[in-house]
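Visitor: predicted model follows, preceded by the sequence.
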Amino acid sequence: MVCRRCIDVVRTTALDLGLTVENVRMGQATFPKKLTPQERAAFLRGIKQHGFDLLETRQSKTVEAIKRLLLDRASNRGSGLGENLSSYLSRELKYEYGHLSKVFSKSQGVTIERFFTLQRLDRVKELLAYDEQSITEIASELGFSSSAHLSATFKKETGMTPREFRKIAAKSRKMP
């Protein structure tokens, strides 16, 4: 699970089955007691109807934990924004970064750094579309070394500058 819809599906499915969920967050659901095999099977059927599945392997749990941390950090909700990405993940997950990188890349077909860059750029697009912060403020908030670094990364990935994107977003907001 890595999105709000995932969280809502898990919470609703559990409630529909009469199961109590202590906590549902990105990548993880915590139940107050171990589910019986029947409850587990019913829960699995319920989430599969929505195209989801349970994470069973240690590697898939590790990948989801990495994604959760990266999404939180890209959204500026996570800790360690001033900390090196590899150190941050190693510290949070208690694994060597080389192991995390290998597991993630093998599973996702993309490096951790690339995934994080794309997530950060998605957040940049959101903030640009809101048009409430300057590019310098966005760069600082999301841990880019400068507005020039943000602009260069943004242009490399999207083919347009942040200002061009902001203008397009403003036009699309004005359309009925």
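Guide: Now that the structure is in, tell me what you want to look at. Numbering: from 1, shown residues only.
Visitor: could you use CA atoms for every contact and neighbour count after this?
Guide: OK.
Visitor: downstream of the longest helix anywhere in the chain, the next helix or strand is which one?
Guide: Secondary structure assigned by DSSP state H gives helix 112-130 as the longest helix of the chain. Downstream of helix 112-130, the first helix or strand assigned by DSSP states H and E is helix 135-141.
Visitor: check which residues of that following helix are buried.
Guide: I135, I138, A139 (16 or more other CA atoms under 10 Å).
Visitor: I figured the second one was touching K125, is that so?
Guide: No: contact criterion CA atoms under 8 Å: I138 and K125 do not qualify, at 10.0 Å.
Visitor: just to revisit the earlier point, let's have the buried residues of helix 135-141 in a markdown table, adding distance to L71.
Guide: Converted to a markdown table, those look like this (distance: CA to CA, whole Å):
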| residue | distance to L71 |
| --- | --- |
| I135 | 20 |
| I138 | 16 |
| A139 | 16 |
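Visitor: which one of these is nearest V10?
Guide: Lowest distance from V10 to these (CA to CA) belongs to I138, with 32.5 Å.
Visitor: included below, for side-by-side comparison, is a second structure:
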Amino acid sequence: MVSLRCKMAVKEELDKLKLKHTSIELGEVNLKKDITGDDREFLRKGLIKKGLELIDDKKSLLIEKTKTIIIELIHYSEENPKINYSDYISEKLDYNYNHLSSLFSEVTGTTIVNYIIINKIERVKELLLYDELTLTEISLLMEYSSVAHLSHQFKKITGLTPTYFKKIKQYKKRIMLEEL
């Protein structure tokens, strides 16, 4: 659960089933009493209708928590942590990073580092489209060592330079406006 909307959707489904809970947090719900098999199935179906998923096994739950921390940090946080990502994730989840990293790779088929890079590039795309910050400002905001490093990583992931990506989007917007 990354957003308030997700938490509200889960709360709504729990309330429908009259399941009392003590907290709804980062991919985890604490219920006051054990859930029956029927209620679990109704909850699962209700969550699926809302585009969410009920995760029962601990490995998947830990992976989802890891993903949520990364997404919150890159897309929704005002400020990046003062420590590196691996220490931050490890501290937040209270797990050894090496354990988290190998579990993440085993379950998802990609590394935590690659997942972070992909999310950073998606955030850079969003910032480029807003057209409020220069590439240098975006580079600093996203904690790249230089504009060249950001540009290299952006091109490696998207196949385009940031400048060309921005130009294509502006061109497409202009075309759409002309068609009105």
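Guide: It's in. Owing to the predicted nature of the structure, the values given are computational and were not obtained by experimental measurement.
Visitor: reduced to three states, what does the residue sitting nearest the centre point of structure 2 come out as?
Guide: By CA atoms, centre = their mean, structure 2 has its centre lying nearest to I71, at 2.6 Å. Here I71 of structure 2 is recorded as helix under DSSP: H, G, I helix; E, B strand; the rest coil.
Visitor: please name the nearest non-neighbouring residue to it.
Guide: N119 (7.0 Å; CA to CA, 6 or more residues apart in numbering).
Visitor: contacts only, for that neighbour.
Guide: With contact taken as CA atoms under 8 Å, 6 or more residues apart in numbering, N119 of structure 2 is in contact with I70, I71, I74, H75.
Visitor: I'd say the second one and V2 touch.
Guide: Yes: under the criterion of CA under 8 Å, I71 of structure 2 lies in contact with V2, with a separation of 7.4 Å.
Visitor: coming back round to it: of the contacts of N119 of structure 2, buried ones?
Guide: So, by 16+ other CA under 10 Å, the buried ones in those are I70, I71, I74.
Visitor: how close does the second one sit to E41 of structure 2?
Guide: Pointing back at I71 of structure 2 there. To E41 of structure 2, I71 of structure 2 is 28 Å away according to CA to CA, to the nearest Å.
Visitor: how about the strands in structure 1?
Guide: Per DSSP state E, structure 1 carries strands over the ranges 23-25, 28-30.
Visitor: burial of the residue lying closest to N80 of structure 2 once chain neighbours are set aside, as a residue count?
Guide: The spatially closest residue to N80 of structure 2, leaving aside those adjacent along the chain, is L73, at 6.7 Å (CA to CA, 6+ apart). Using other CA atoms under 10 Å, the number of residues around L73 of structure 2 comes to 20.
Visitor: re the thing from before, F115 of structure 1: which of the buried residues of helix 135-141 of structure 1 is nearest?
Guide: Of all the buried residues of helix 135-141 of structure 1, F115 of structure 1 sits closest to A139, with 17.8 Å by CA to CA.
Visitor: just checking, that closest one touches S147?
Guide: Yes: between A139 of structure 1 and S147 there is a contact at 5.3 Å, judged by CA under 8 Å.
Visitor: for P81 of structure 2, give me its contacts.
Guide: P81 of structure 2 neighbours (CA under 8 Å, 6+ apart): Y88.
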